[in-house]
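J.: Sequence first, then the predicted structure:
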Amino acid sequence: MTQHDTPVLRVAGRPVGRYVTRPELPDRLAPRPYLHPVTTLAGTAVTELSPADHAHHLGVGVAVPDVEGHNFWGGRTFVRDHGPTELDNHGSQRHTAFQLRDPDGFVAELRWVAAGAELLRERRTVAATELTDTAWALDFTFSLSNVTSGPLSIGSPATNGRSGAAYGGFFWRARNEESAPDVFTADREGEAEVHGTRADWLALAGWGSPRSSEAESGGEAESGGGWTLVFAGATEDTRRDPWFVRAAEYPGVGSSLAHTERLPVLPGETLVRRVVTVVADGRLERGEAAALVRKAVGR
């Protein structure tokens, strides 16, 4: 893989993220561009790549388990009345070009292809901005356009019959650690209280120590200081999407494009979502998280 394929995001001259455009992955993992590793300004890694518990979790990116029956998430597909099922239905996101590349961000074009046909065309805009000496923001916007001659619909395991599993959209697989991270919003606390709710922002706060099994195996989640990720929907449409949250089973946060109903995308129509994530050293309190979100999003 050439250096051109893996631009590095920098904040105040420090590398904070690597973007892999053309990963060499098996079809079952729904190959797609991703950001990994993403780090705090002090260098603590806050993403995972293909962890043992979910090999198809690829750092930070966009993953959708059901686009008109095609799996752009990876792994098994949830089939109504059958459960998780191995199917030969995986699609791939193919990087085609950078429209813009700077040390602090880029604009990329992608094609979503399945069964030999292009279904969606994506424009992805990513920017890294310094907030303080200990925090920066990852601004991630994706626009998906239906380039087929007919309607498409986006679904999730939840819309296919699996309650509580409305994942699909922006997704951040956080680092594995010995203890589960804390989860909180402005007025809720804990995975059970936050998962599936709408909130202006959601925080995941970890401890900075890897799980012992990964430390012993030389995994990428090296030890470091505590960390906090604060996710905020930066547009009205994004704020309408409930949050998908996991902490106890594995640490991850994403948006839910199809929470209770399938999301239609008509021919020529484009859906846009923008999530801004504060990446901070240390474990933030509510007031600190809210203040950084206001600075990052401008509201």
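T.: Done, it's in.
J.: contacts and neighbour counts: CA atoms only from here.
T.: Fine.
J.: For the protein, give the strand that spans the most residues.
T.: Using DSSP state E to assign secondary structure, the strand with the most residues in the chain is strand 117-132.
J.: now the helices: where do they sit in this protein?
T.: 191-194, 212-217, 236-240, 286-297 (DSSP state H).
J.: check contacts around the residue of the chain positioned farthest from its centre.
T.: Ranking residues of the chain by C-alpha distance from their mean position (Cα atoms, centre = their mean) puts Ser149 at the top, at 28.7 Å. The contact partners of Ser149, taken as Cα atoms under 8 Å, 6 or more residues apart in numbering, are Pro267.
J.: quick one: Phe72 and Trp172, what's the gap?
T.: Distance from Phe72 to Trp172, counting by Cα to Cα, to the nearest Å: 15 Å.
J.: Same question for Arg80.
T.: When distances are taken as Cα to Cα, Arg80 and Trp172 turn out to be 26 Å apart.
J.: who has more neighbours, the two?
T.: Remark: of Arg80 and Trp172, Trp172 carries more neighbours, 27 against 14, as counted by other Cα atoms under 10 Å.
J.: Need the residues that contact stretch 168-176.
T.: Contact partners of stretch 168-176, identified using Cα under 8 Å, 6+ apart, comprise 45-49, 57-65, 73, 155-156, 210-211, 221, 250-258, 275.
J.: Throw together a PyMOL command that grabs the buried residues out of the residues you listed.
T.: PyMOL command restricting those to the buried ones, with burial defined by 16 or more other Cα atoms under 10 Å:
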select buried, resi 45+46+47+48+49+57+58+59+60+61+62+63+64+65+73+155+156+210+211+221+250+251+252+253+254+255+256+257+258+275
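J.: Among the contacts of stretch 168-176, which are located in strands?
T.: Applying DSSP E to the contacts of stretch 168-176, the entries found in strands are Val60, Gly61, Val62, Ala63, Val64, Pro65, Gly155, Gly252, Val253, Gly254, Ser255, Val275.
J.: Once you drop chain neighbours, what's closest to the first one?
T.: Setting aside the residues directly before and after it, Val60 is nearest to Trp172 in space (Cα to Cα, 6 or more residues apart in numbering), at 4.5 Å.
J.: Just list the residues touching the nearest residue to Phe140 once chain neighbours are set aside, thanks.
T.: Distance criterion Cα to Cα, 6+ apart; nearest residue to Phe140, sequence neighbours excluded, is Val126 at 4.7 Å. Val126 makes contact with Gly105, Phe106, Val107, Leu138, Asp139, Phe140, Thr141, according to Cα under 8 Å, 6+ apart.
J.: another structure for you, compare them:
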Amino acid sequence: MSFTIDHRLDQSVTVTAAGTELFTYTYSPDTVQLESPKPYLHPLRTLAGDVVSLFRPHDHVWHKGIAWALPHVGEHNFWGGPTYVQKPEDAPGQGSYIQLENNGRANSAPLTELAAGKDSAHIEHRLDWTTQHGELMIQEQRRISARIAGAGAAWALTFDTAMTNVSGASISFGSPTTKGRENAGYGGLFWRGPRSFTGGVIHAPGASGGEELRGTREEWMGFSGQHDETERWSTIVMVDAQDNPLHPPRWFTRNENFACLCPAPFFSEEYDLPQDQTLRLRYAVVIADGMNSREDVARLASWGREALS
């Protein structure tokens, strides 16, 4: 099963395997500043071609498929939209979201690697993270790879980021929870699922269920949802690399209002990155048709660990 690449120069890369466009990676989007412009992966598809991502939903227009998005980087917002703020006079947990002039952006430099072969495809590039006022804060080296998993039963995406602080001062990474909002520690590699996945099943190593699993600390989590029209099920599993800082992470996940998964490294504790130091994080995302039993989901997680090894 060979991989091919379609490169729209200075815009996006589409990776195909076995006749299915598995994903498009838009590395130079035309996103408005309010939504904190950044690269994203959408659409994502199973090997059978079912779409397992959602782009710019009306409830959170800054959600875009899978994206590396951070809501609290110092005083800056690289997530999109308003920022959670708790004022000194607020009671605990009684802050509010306020639209500030702090929506930064992640700009891509030219791609440094773009390769496809029989077994895999790879994309690598540098990104400059700048504030809304144009100040450079972070230089990131990012590598995205895709490969077939489980002898053709699924496919695995790996995401590798190395973020270097070039701001001239220490930077703290946090979340709305570190700013006072309970159990809202989102930020990191964030997946937003299709509308029809609302009400789907969230999986963790020890349980399957719903939003009671939000905030738990696990090596991996998964989500199974059902598609409109075809009535087929698909499953996505995200795995945190064992060498990641703060491993295993707490997870931000939802299935009631919408479907999402996010291994959130800064869920409930801030991470300080000194000047000139680098933070590296790695993840695997395994995408399958069906495979929504607990045994199947655990198998997908094992394939994700293999992809990271």
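T.: In hand now; what should we look at? Just so we're clear, the structure is a prediction, and the values are computed from it rather than from any experiment.
J.: Tell me how the two chains score on TM-score.
T.: Once the chains are overlaid, their TM-score stands at 0.90 when taken by TM-score structural alignment, normalised by the length of structure 1; 286 aligned residues with a Cα RMSD of 1.7 Å.
J.: what's the matching residue for the residue nearest to Phe140 of structure 1 over in structure 2?
T.: Per TM-score structural alignment, the equivalent position to Val126 of structure 1 in structure 2 is Ile144.
J.: cool, Val245 of structure 1 as well?
T.: Looking across to structure 2 (by TM-score structural alignment), Val245 of structure 1 lines up with Thr253.
J.: circling back: next one: the residue nearest to Phe140 of structure 1 from Arg10 of structure 1, what distance?
T.: Separation of Val126 of structure 1 from Arg10 of structure 1 (Cα to Cα): 12 Å.
J.: and what of Leu87 of structure 1?
T.: Separation of Leu87 of structure 1 from Arg10 of structure 1 (Cα to Cα) stands at 39 Å.
J.: Tell me which of these two has more neighbours.
T.: Between Leu87 of structure 1 and Arg10, counting by other Cα under 10 Å, Arg10 is the more crowded of the two (20 against 14).
J.: what's near enough to touch that one?
T.: For Arg10 of structure 1, the contacting residues are Val16, Gly17, Pro103, Asp104, Ala128, taking Cα under 8 Å, 6+ apart as the criterion.
J.: hmm, which of these are common to structure 2?
T.: Contacts conserved in structure 2 for those, counting by both residues aligned by TM-score structural alignment, their matches' Cα atoms under 8 Å: Val16, Gly17.
J.: In structure 2, what residue corresponds to Thr40 of structure 1?
T.: With TM-score structural alignment as the criterion, Thr40 of structure 1 lines up with Thr46 in structure 2.
J.: give the contact list for that match.
T.: Under the criterion of Cα under 8 Å, 6+ apart, the neighbours of Thr46 of structure 2 are Leu22, Val52, Ala154, Trp155, Ser234, Ile287, Ala288, Asp289.
J.: Tabulate these (a markdown table), appending distance to Gly200 of structure 2.
T.: Compiled in a markdown table, these are given as follows (distance: Cα to Cα, whole Å):
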| residue | distance to Gly200 of structure 2 |
| --- | --- |
| Leu22 | 22 |
| Val52 | 12 |
| Ala154 | 19 |
| Trp155 | 21 |
| Ser234 | 10 |
| Ile287 | 15 |
| Ala288 | 15 |
| Asp289 | 15 |
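J.: Closest to Gly185 of structure 2 out of these?
T.: Proximity to Gly185 of structure 2 was ranked across these by Cα to Cα; first place goes to Val52, at 23.1 Å.
J.: Would you mind measuring from the closest one to Glu219 of structure 2?
T.: When distances are taken as Cα to Cα, Val52 of structure 2 and Glu219 of structure 2 turn out to be 22 Å apart.
J.: Same check on Ala146 of structure 2?
T.: According to Cα to Cα, Ala146 of structure 2 and Glu219 of structure 2 sit 21 Å apart.
J.: quick one, which of the two is more surrounded?
T.: Taking other Cα under 10 Å, Ala146 of structure 2 and Glu219 do not tie; Ala146 has more neighbours (26 against 20).
J.: got the contact list for the closest residue in space to that one that isn't next to it in sequence?
T.: Ranked by Cα to Cα, 6+ apart and with sequence neighbours excluded, the top spatial neighbour of Ala146 of structure 2 is Leu157, at 4.5 Å. Contacts were defined as Cα under 8 Å, 6+ apart; by that measure Leu157 of structure 2 touches Ile144, Ser145, Ala146, Arg147, Ala284, Val285, Val286.
J.: What's the match for the residue farthest from the centre of structure 1 in structure 2?
T.: With the correspondence set by TM-score structural alignment, Ser149 of structure 1 lines up against Gly168 in structure 2.
J.: and what of Ala158 of structure 1?
T.: Matched by TM-score structural alignment, Ala158 of structure 1 corresponds to Thr177 in structure 2.
J.: Hmm, that match is touching Gly215, no?
T.: No - the criterion here is Cα atoms under 8 Å, and Thr177 of structure 2 misses it with Gly215 at 10.4 Å.
J.: who touches both of those two?
T.: Jointly contacting Thr177 of structure 2 and Gly215 under the rule Cα under 8 Å, 6+ apart are Asn183, Gly185, Phe267.
J.: what residues are up against the second one?
T.: Spelled out, that is Gly185 of structure 2. For Gly185 of structure 2, the contact set (Cα under 8 Å, 6+ apart) comprises Ser175, Pro176, Thr177, Thr178, Gly215, Trp251, Phe252, Ala264, Phe266, Phe267, Ser268.
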